[in-house]
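Undergrad: Sharing a model that was predicted from the sequence below.
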Amino acid sequence: MLNETVFRTEDLPGADRFDYWCERIGRTHAPLDLHSPYAADYRAHQRVVELGALHVWPTTHQALRYRRTPKLIRQSDPEQYHIGIPLQGTNRISWGDERALLGAYQIQVYDSSRDVEVNCTNGTDPFSGIGIEIPKRLLHLPQHSMDRLFARGMSGREGFGALLVQFLTQVVSDTSCYLPSDGPRLGTVVVDLLSSLFARTLDADRALPPETRTRSLVLRIRAHVQRNLHDPRLTPTTIAAAHNISISYLHRLFQGEHETIAAWIRHQRLERARRDLADPAMASTTIHAVAARWGFVRAADFTRAFRTAYGMPPRDYRQQVLHGAAPVLLSTQRL
């Protein structure tokens, strides 16, 4: 199963529960100033599921007010975004002179580097939701664009938002069907869905500068590629058609990236295949089947590309990894 930690205040004496909860929240997210009318006998439950570098945590708790203060930010800043998704209840948010009230299935973004106060309530019933802690470096939107999303409600009932909520709900409902090695792969899907949601939201804002709209388009294209790596028909031509742009414009978009669109697709496919070859659970899957799974139609083309990228044929790589060796690769592919 995935790496997972469970916290329950009910396991402690009533007088110790709220202090324990404050400590655990501080470790999961960032140090916070917390208050609750139920602090004398606080009831809360939280699971923290590791998906590579990001953490997803479904939670249920009594009414809670928390604040990320300038003093706490100076003391400790993990440089991450917190994505909050209430499932039952509302968040009343205050930052600077701004106010917002966001309800169930409204996806919201907070920044560990910004002062904010949030009241999580569901009347006398427990509040429930899903949180995501994601390092800022994993999202490729510039800071000024992310600032536009701060405490802004994005629907979790349609489009990319609905896909994100459905995916998270499915993963956390039963983590026993996954291996720990699946965590980073699932985390990549979450990053892709968040990037697509944010890019679509920002692209709908006409006040965005042209460079931000361009970056949002690149993010949507990257998300499209990640979803379709298995399809051998995925080419610059089909990508341009799917986004209603010309081939030449697609290539111009990637001029500012680390590599061409075709090279990036190839690297993504090779990296996914390499992970499968190193996965003991897929040891009985033929190399040709692994290659076909990631869009390589001809086994010879896959073997040649793998050898060029990593310095050894895929068969040798699989044998070394599955027998406990640590292969010396020619290069490390970018994710």
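TA: Received, thanks.
Undergrad: CA only for contacts and neighbour counts going forward, please
TA: OK.
Undergrad: dump the residue contacts of Ser196.
TA: With contacts defined as CA atoms under 8 Å, 6 or more residues apart in numbering, Ser196 is in contact with 160, 216, 219-220, 223.
Undergrad: Top of the residues you listed by number of neighbours, please.
TA: Ser216 (24 neighbours; other CA atoms under 10 Å).
Undergrad: How about that residue: what's its closest non-neighbour residue?
TA: Leaving aside its sequence neighbours, Ser216 sits nearest to Ala199 (CA to CA, 6 or more residues apart in numbering; 4.5 Å).
Undergrad: Which helix or which strand is home to the one you found?
TA: helix 182-203 (DSSP states H and E).
Undergrad: Equivalent analysis for Glu117, please.
TA: strand 116-121.
Undergrad: now the one helix or strand Val172 maps to against helix 182-203, angle please.
TA: Taking DSSP H and E as the criterion, Val172 maps to helix 159-173. Here the directions of helix 159-173 and helix 182-203 differ by 160 degrees (axes from the mean of the first three to the mean of the last three CA atoms, to 10 degrees).
Undergrad: next one: helix 159-173 to chain centre, how far?
TA: 11 Å (CA atoms, centre = their mean, to the nearest Å).
Undergrad: Arg318 is in contact with Ala278, isn't it?
TA: Yes - the criterion here is CA atoms under 8 Å, and Arg318 meets it with Ala278 at 5.8 Å.
Undergrad: Included below, for side-by-side comparison, is a second structure:
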Amino acid sequence: MQHIIAQAGPAPLPDRALAALARRFFVPESTVFHFSAKRRLFGRTSVTLTTQSAFRFDVGTDATPDVLHVAFLLNGRMGIRIGGGPMRTLRPISGYTVPGWDAMTLEATEMTRGLAIQLPQSRLADRGVRVRSDSQPIDDAGSLGLPLRLFALSIVDSAWSPSGVGTLIVERTIEDLVVGLLLEGDGYAMDGEVLRIGLRARARAQIDARHRDPDLSPATLAAQLGVSLRHLQRAFEGSGDTVAHEIGRARAESAAVLLTMPHSAGLTISDVAAKAGFSSTFELRAGFKARYAMLPSEYRSHRLLAGTERNSAPRGE
């Protein structure tokens, strides 16, 4: 169990949690369990490719609360039972979404290969998506399940070493594909406050598209959406964010991309502020520190140092 968590787990677990998981994990008698994994982390999103021999896992406690799992069975067959329901057989290429691993059994009688994507449910809530409490199958035909699976497979290869820009883009692309996949599925819909959440989603889409315009403000955004400023502000109440915060977040993320671009040393902090939509370097520093807990100059130095170390590493490492 320590070997599995070390390779594919979301984070190191305390000994007590490991022991509890081990008591629920079974392999056929007189056999040796084989397991290997490749795991890549992109911000708060992870992609893991695993290969494992026959096993049964009676999950009792979710070690990853508030995380949505999107999983695909690539090879072999596996049974999945949720709660007291019947055992359902997954075949290649089966996919399913799992909001938590409580009261679930996974069982495979042969070698299987799987792909798992994990991302915070809070990010989906920010996008106006309500995550269902039960596991749901993914229809691979005619849905975003196929492009999501192919994209995740293309980036999990350990030989690929992404730049800072690449990491940011990959995290956002996976999130966009998962949001689209969930909204395609039956039962995944906007929350009960349809109008408020729908307006938030429209506002965030406009912010993503227009945040580099220094004239974009909560007032101008409300005018473009055809609502009053107060109406737009009310749509964000209770979401944990404000309209101004969302604009600042988008500009800070654009600044982070600019700071990690090759040859970004040629851009001054003032250049970065202007290109990202900030009205001044002071506003950039304040917004950037709120998003990344460091100043733009510190972020640039950290990323450039990481890139230098990666490029100077001996081949094969």
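TA: Here it is on my side, so go on. This is a predicted model, so every value here is computed, not measured.
Undergrad: Could you tell me how far the equivalent of Pro210 of structure 1 over in structure 2 is located from Asp58 of structure 2?
TA: Structural alignment (TM-score structural alignment) places Pro210 of structure 1 against Gly192 in structure 2. Distance from Gly192 of structure 2 to Asp58 of structure 2, counting by CA to CA, to the nearest Å: 34 Å.
Undergrad: ok, and what's touching the strand holding Glu117 of structure 1?
TA: Counting by CA under 8 Å, 6+ apart, 62-69, 89-96, 110, 127 sit against strand 116-121 of structure 1.
Undergrad: ok so, going back, and the helix holding Val172 of structure 1, what does it pack onto?
TA: strand 154-155, helix 182-203 (3 or more CA pairs under 8 Å, 6 or more residues apart in numbering; DSSP states H and E).
Undergrad: Structure 1: helices as residue ranges?
TA: 17-28, 70-75, 143-149, 159-173, 182-203, 210-227, 236-242, 247-253, 261-277, 287-293, 299-310, 314-322 (DSSP state H).
Undergrad: Give the buried residues for the fifth one.
TA: Using 16 or more other CA atoms under 10 Å as the test for burial, helix 182-203 of structure 1 gives 182-183, 186-203.
Undergrad: Stretch 114-126 of structure 2 too?
TA: 114-121, 124-126.
Undergrad: With stretch 1-12 of structure 2 instead?
TA: Neighbour count says stretch 1-12 of structure 2 has 7-10 buried, by 16+ other CA under 10 Å.
Undergrad: Stretch 29-39 of structure 2 now?
TA: By neighbour count on 16+ other CA under 10 Å, the buried set for stretch 29-39 of structure 2 is 35, 37, 39.
Undergrad: Same question for stretch 229-243 of structure 2.
TA: 229, 232-233, 235-236, 242-243.
Undergrad: Span of it from start to end?
TA: End to end - CA to CA - stretch 229-243 of structure 2 spans 10 Å.
Undergrad: could the helices of structure 1 be laid out in TSV, adding distance to Ala40 of structure 1?
TA: Output for these, formatted as TSV (distance: least, CA to CA, whole Å):
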stretch	distance to Ala40 of structure 1
helix 17-28	7
helix 70-75	24
helix 143-149	35
helix 159-173	30
helix 182-203	37
helix 210-227	46
helix 236-242	56
helix 247-253	56
helix 261-277	49
helix 287-293	55
helix 299-310	59
helix 314-322	53
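Undergrad: and of the ones you listed, who's closest to Arg114 of structure 1?
TA: helix 70-75 (7.5 Å; CA to CA).
Undergrad: Distance check, Arg210 of structure 2 against Asp139 of structure 2.
TA: Applying CA to CA to Arg210 of structure 2 and Asp139 of structure 2 gives a distance of 34 Å.
Undergrad: My error: substitute Val32 of structure 2 in the last question.
TA: The value you get for Val32 of structure 2 to Asp139 of structure 2, if CA to CA is used, is 34 Å.
Undergrad: what's the answer for Arg130 of structure 2, then?
TA: 19 Å.
Undergrad: So for these two, which residue has more residues nearby?
TA: Arg130 (20 against 17).
Undergrad: my guess is the more buried one meets Gly192, correct?
TA: No - between Arg130 of structure 2 and Gly192 there is no contact under CA under 8 Å: 9.1 Å.
Undergrad: how close does the helix holding Ala199 of structure 1 sit to structure 2?
TA: In this overlay with structure 2, the average offset of helix 182-203 of structure 1 from its partner residues is 3.5 Å by mean CA distance after the TM-score superposition for structure 1.
Undergrad: got the angle between that helix and helix 261-277?
TA: 150 degrees.
Undergrad: tell me the angle of helix 182-203 of structure 1 relative to helix 210-227?
TA: Going by the same axes, to 10 degrees, helix 182-203 of structure 1 makes 140 degrees with helix 210-227.
Undergrad: Could you dump the buried residues of stretch 229-243 of structure 2 into CSV with distance to Leu106 of structure 2 added?
TA: Compiled in CSV, those are given as follows (distance: CA to CA, whole Å):
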residue, distance to Leu106 of structure 2
Leu229, 50
Leu232, 45
Gln233, 45
Ala235, 41
Phe236, 40
Thr242, 42
Val243, 43
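Undergrad: Touching both of Arg318 and Ala278 of structure 1, which residues are there?
TA: The contact lists of Arg318 of structure 1 and Ala278 share no entry, where a contact means CA under 8 Å, 6+ apart.
Undergrad: Look at the two and report which has more neighbours.
TA: Ranked by neighbour count (other CA under 10 Å), Arg318 of structure 1 and Ala278 place Arg318 first, with 21 against 17.
Undergrad: what about that one, distance to Gly161 of structure 1?
TA: Taking CA to CA, one finds Arg318 of structure 1 at 37 Å from Gly161 of structure 1.
Undergrad: Trace Asp279 of structure 1 over to structure 2, please.
TA: Using TM-score structural alignment, Asp279 of structure 1 pairs with Thr260 in structure 2.
Undergrad: Can you give me the neighbour number for that match?
TA: Thr260 of structure 2: 21 neighbours (other CA under 10 Å).
Undergrad: and what of Leu64 of structure 1?
TA: 20.
Undergrad: ditto for Ser181 of structure 1
TA: 16.
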